[in-house]
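> Sequence first, predicted model second:
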Amino acid sequence: MLFNSLEFALFLPTVFLLYWFVFQKNLKSRNFFLLLISYLFYGWWDWRFLSLIAFSSTVDFVAGQQIEISNTKIRRKLFLWLSICTNLGFLGLFKYFNFFAESFADLMYMIGLQANPWSLNIILPVGISFYTFQTMSYTIDVYRGQMKVEKDLIAFFAYVSFFPQLVAGPIERAVNLLPQFKVKHDFTYEQGAKGARLILWGLFKKVVIADNCAVFVNEIFANYQGASGLELMLGAVFFAFQIYGDFSGYSDIAIGTAKLFGFNLMTNFRTPYFSRDMAEFWRRWHISLSTWFRDYIYIPLGGSRVGKGRAVFNVFVVFAISGFWHGANWTFIIWGVLNAVYFLPLLLMGKNRANTNTVAEEKVLPSFSELWQIANTFALTCLAWVFFRAEGVTVAYDYIRAIFHNDLFGSNNLLDADVIFLIIIWIIIEWQGRHLGVDEYIKSFNKPIIRYLFYYLFVLIIFLYGMFNESEFIYFQF
């Protein structure tokens, strides 16, 4: 079920009313209700994958119990690795089996041997990369002693399958989200209003910005060989807008929807395209995944508290795995490695924490130096996004090469002027809300009439310019 679908427009208010007016007294019945509707939400795509998430949840629940009661370190590690191997095994089977089989065949061909790879004709379960990482964080944290084991089966299953963030995050840690299923929530107007603002802003970013950009981006990437250099540059830039509007729009809707039910999810984006260097960008982009890799891979490898050579190795490992997490294609691995190359000079010069504050703090506009830094960071990001968007490494290389070899101008197929105007408005609002978030910026309007005019205006824009073709969110494929 898509957030930008008619089904969800009917589903959400129905669930909201039942949650607050029918299941308001008993905590266990509320959690059981959330579990059922979360399974309904997930099963809307393909009910067969419900058995997969149920099995994964069962394994992690049992593994956590056994880790808690085990008397020996060997036994505790055994159940930890049972959880990790089960989750990564499912992920590897559904997402990466064909990639490894085809890569092995290509390697054999390069050395002069013939290999006929055996591939699996299976569908990638929606959101598998997200909920497997979420459940693994639980067993790892229990093993580390950072949280108590959960003994309530219903609460744990509801945590794993919580429908707002099930299929594309944020990737919530059990230590943050699971305790929220253990307390009775009371509806407050303030939290409901904040949730509604986030949903409205997220829908605007998805159906107005991302989906309109997608039309232009798809055409350029499909016909890049005959496009002008300007079109190709704009294709990369507008894909950057598309993926940010699409993914951060999903996160805003997810966080806002969770707030309607009294739950608080972590912020997943903090205006990343206003970053002054790549280290700052990765502190602001897909925060739930970046911090997951930091806490469960980068720091256990030694992080930066080791020799320079080992620190460089750690950075490349984390970024390469991050790229591979996104998809079974060499383009994603190159995208990850390229970002590691961007990040390394900052780490080696000790400048990776140089920009931890908000840009142009207590100022209306950035300085020329900050603007130059933002432009450079955005340009590097757009270059990397070409690999992320391209269907293959050769296509990405040819696309970038064509930017510099094709005529700069020509029969340029530029975006509609209305869409460009809306993008400019979007960027201005993002800039204004860079400190506290756009929803808090809207809330800060002193006069209620201004706030409501803002809401009505964006509802009108969504209906006038929104692409209501129920296009999937980009990160559903990951």
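Thanks, I have it.
> Could you use CA atoms for every contact and neighbour count after this?
Will do.
> quick one: buried residues of the host helix or strand of Arg76?
Element membership for Arg76, per DSSP states H and E: helix 73-91. For helix 73-91, the neighbour count (16 or more other C-alpha atoms under 10 Å) marks 76-84, 86-88, 90-91 as buried.
> need the next SSE after that helix, C-terminal direction.
Under the assignment DSSP H and E, the closest C-terminal helix or strand after helix 73-91 is helix 97-110.
> residue contacts, the closest residue to Phe133 other than its chain neighbours?
Nearest non-adjacent residue to Phe133, counting by C-alpha to C-alpha, 6 or more residues apart in numbering: Ile171, 7.2 Å away. By C-alpha atoms under 8 Å, 6 or more residues apart in numbering, Ile171 lies in contact with 130-131, 133-134, 165, 288-289.
> Please name every helix or strand in contact with the helix or strand containing Gly195.
Here Gly195 sits within helix 189-203, counting by DSSP H and E. Helix 189-203 sits against helix 229-260, helix 438-443, helix 448-465, with contacts defined as 3 or more C-alpha pairs under 8 Å, 6 or more residues apart in numbering; DSSP states H and E.
> Turn those helices into JSON lines, including distance to Arg30 and mean neighbour count.
Listed next are the helices and strands packed on helix 189-203 as JSON lines, based on distance: least, C-alpha to C-alpha, whole Å; neighbours: other C-alpha atoms under 10 Å:
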{"stretch": "helix 229-260", "distance to Arg30": "14", "mean neighbour count": "24"}
{"stretch": "helix 438-443", "distance to Arg30": "28", "mean neighbour count": "17"}
{"stretch": "helix 448-465", "distance to Arg30": "31", "mean neighbour count": "14"}
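> Need these in CSV (columns: distance to Ala214).
Output for the helices and strands packed on helix 189-203, formatted as CSV (distance: least, C-alpha to C-alpha, whole Å):
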stretch, distance to Ala214
helix 229-260, 6
helix 438-443, 23
helix 448-465, 13
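> Take this one as well and set it beside the first:
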Amino acid sequence: MLFNSLHFLVFFPAVVGLYFGLPPRWRELLLLLASYYFYMSWRAAYALLLLATTLLDYYSGYRMSQLPSKRARRPYLYLSLASNLGTLFIFKYFNFFRAAAGQLASGLHLPAAALPAFGLLLPVGVSFYTFQSVGYIIDVYQGRLEAERNFGRFALFVAFFPQLVAGPIERGGHMLPQFRRTHELDYARVVSGLRLMAWGLFKKVVVADRLALLANPVFNNPRQHPEGPLLVLAALAFTFQIYGDFSGYTDLARGAARVLGFDFNLNFRQPYLSASVPEFWRRWHISLSSWFRDYLYIPLGGSRVGPARAYGNLLAVFLISGLWHGANWTFLAWGGLHGLYLVISTWARPGRERLAQLIGLAAHPRLRRGLGMMVTFILVAYAWIFFRANTLSDAVFITEHLLSGWSSLTGRQLGILLLDFSQHYRPELALAAFSVFTMLLVEYLGRHRSPQAWVAAQPFAVRWSGYVGLTLLILYLGIFNSTSFIYFQF
């Protein structure tokens, strides 16, 4: 069931009405049943996998809560990690590593065992709910969180439908206390949640799905479009498409939860306004980047170790982050690029400060930040090519041809090329540009607080003009073909 589908349009109001209409003691059960129904609408059998994960982690957490020392708790930690990560490996990575091992053995002229390939369909959202459950188990093991004794409540924490399939990846310490509270119908919260959902729907169906019409033809057949201007256009289209798609999902999830009385953590904070790659990762997919920081980077030693090992930690974390996104060399390359960006950024920081002082940029912080934003955006947009490309060879081909054809292209020829591309694939470039401009303008105006808070602070006439305008934009410019969200594949 997609947030941008008629199915959800019926499902969500029904859940909200029942939730606030039932006595408080039945509400958790309602949300749990609704969450499993939501998940089973994709493939019912995989609800058993979700239930098995929940049962094992509930048992592991409960047993650890009865043991006084980390040493005594460790077997249950290992049991949970082996189960969760083993399941993730079998469904998501086994075939990838099987193929990679076969290629390596062939390249080294070594005999290789003929391992069978698994023809398993990847369970939707498995990476998200696995990481959420693993985070809970580690927190209980470390003593940072008391294990949840109520099985139904823990099952709801793992399966809560707004963030089940694409995050945000929530922490037990943040969500479990909210499930224990009784939430009453609150007009202000409902309005705020619906406003956030409307903005998320705009970013998905008006921005992301329209930009997909520009990006997909090129990325799916890059050798049919070797012209540098079209490749750059496609790369820029995907850069804003993935932001509109993923942050749009997050806004829909946070808005739906808010209507029901729950608060999710912020997952995006105007990431393309970042002036450095480290800042980008403090603003992009915050729940995942903070998960890797807290549960992998810091345990590896973080930056407290020597420079060489700290750089190695950064590269390792981002390579694993790339692999988390998918079993493909393209994702590893994308993660490796960002790891390399961060290593260079950290290593070059003293030199950058000295250079800024030398050329006078230190006295002009706005200019310096503007230059930093431009460089960061280019680096991030370039890395997205590897994320989106179907194969590593496609990504390399696009990279090699990004600058081709520019020097011999006049303005008139460029216009004809873009117009021909637009007419052939039917997306209107002007509408795509308008939708991106609208999204960026609203988020820029709300850069010091959330765009929804900025809208809420406006006078009544301005607010309602915005609501009507946004509704009309969604109805007239939205692409309503129930296109899946990009991050559902992870």
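Sure thing, it's come through. Since this is a predicted model, take the numbers as computed values, not measurements.
> which one of the helices and strands packed on helix 189-203 of structure 1 lies closest to Thr394 of structure 1?
Set against Thr394 of structure 1 and scored by C-alpha to C-alpha, those come closest in helix 229-260, at 15.7 Å.
> Hey, what's the angle from the closest one to helix 189-203? Just curious.
For helix 229-260 of structure 1 against helix 189-203, the angle by axes from the mean of the first three to the mean of the last three C-alpha atoms, to 10 degrees is 160 degrees.
> distance from helix 229-260 of structure 1 to structure 2 after superposition?
The superposed helix 229-260 of structure 1 is, by mean C-alpha distance after the TM-score superposition for structure 1, a mean 0.5 Å from where its aligned residues fall in structure 2.
> Please tell me how far the residue opposite His183 of structure 2 in structure 1 once aligned sits from Gly302 of structure 1.
In structure 1, the residue paired with His183 of structure 2 is His185, using TM-score structural alignment. Separation of His185 of structure 1 from Gly302 of structure 1 (C-alpha to C-alpha, to the nearest Å) stands at 40 Å.
> got it, and Gln134 of structure 1?
Taking C-alpha to C-alpha, one finds Gln134 of structure 1 at 22 Å from Gly302 of structure 1.
> Please say which of the two ends up with more neighbours.
Gln134 (24 against 13; other C-alpha atoms under 10 Å).
> what do we get in structure 2 for the more buried one?
Using TM-score structural alignment as the criterion, Gln134 of structure 1 maps onto Gln132 of structure 2.
> what's the spacing between the residue nearest to that match when sequence neighbours are not counted and Val468 of structure 2?
Using C-alpha to C-alpha, 6+ apart and skipping the chain neighbours, the partner closest in space to Gln132 of structure 2 is Ile169 (5.5 Å). As judged by C-alpha to C-alpha, Ile169 of structure 2 and Val468 of structure 2 stand 32 Å apart.
> ditto for Ala52 of structure 2
According to C-alpha to C-alpha, Ala52 of structure 2 stands 45 Å off from Val468 of structure 2.
> Could you find the closest non-adjacent residue to Phe91 of structure 2?
Leu122 (5.8 Å).
> Counterpart of that neighbour over in structure 1?
Applying TM-score structural alignment, one finds that Leu122 of structure 2 aligns to Leu124 in structure 1.
> Please list all residues in contact with its match.
Leu124 of structure 1 sits next to 94-95, 477 when contact means C-alpha under 8 Å, 6+ apart.
> Check Asn313 of structure 2 too.
The contact partners of Asn313 of structure 2, by C-alpha under 8 Å, 6+ apart, come to 297, 300-302.
> before we move on, what SS does it have?
Of the three states, Asn313 of structure 2 takes helix according to DSSP: H, G, I helix; E, B strand; the rest coil.
> One more: the one 5 residues further on?
Three-state assignment for Phe318 of structure 2 (three-state DSSP): helix.
> what helix or strand is the residue of structure 1 positioned farthest from its centre on?
Going by C-alpha atoms, centre = their mean, the residue of structure 1 most distant from its centre is Gly112, 40.7 Å out. If you go by DSSP H and E, Gly112 of structure 1 is not part of any helix or strand.
> Now which residue in structure 2 aligns to it?
So, by TM-score structural alignment, Gly112 of structure 1 is matched to His109.
> do you know how far its match is from Gln103 of structure 2?
To Gln103 of structure 2, His109 of structure 2 is 10 Å away according to C-alpha to C-alpha.
> check contacts around Ala208 of structure 2.
240-245.
> before we move on, what SS does the residue nearest to Phe91 of structure 2 have?
Classified using three-state DSSP, Leu122 of structure 2 is coil.
> go on, Ser407 of structure 2?
Classified using three-state DSSP, Ser407 of structure 2 is coil.
> One more: Ile220 of structure 1?
Here Ile220 of structure 1 takes the helix state, with states given by three-state DSSP.
> Any idea how many residues pack against the residue opposite Trp199 of structure 2 in structure 1 once aligned?
In structure 1, the residue paired with Trp199 of structure 2 is Trp201, using TM-score structural alignment. A total of 24 residues lie near Trp201 of structure 1 under the criterion other C-alpha under 10 Å.
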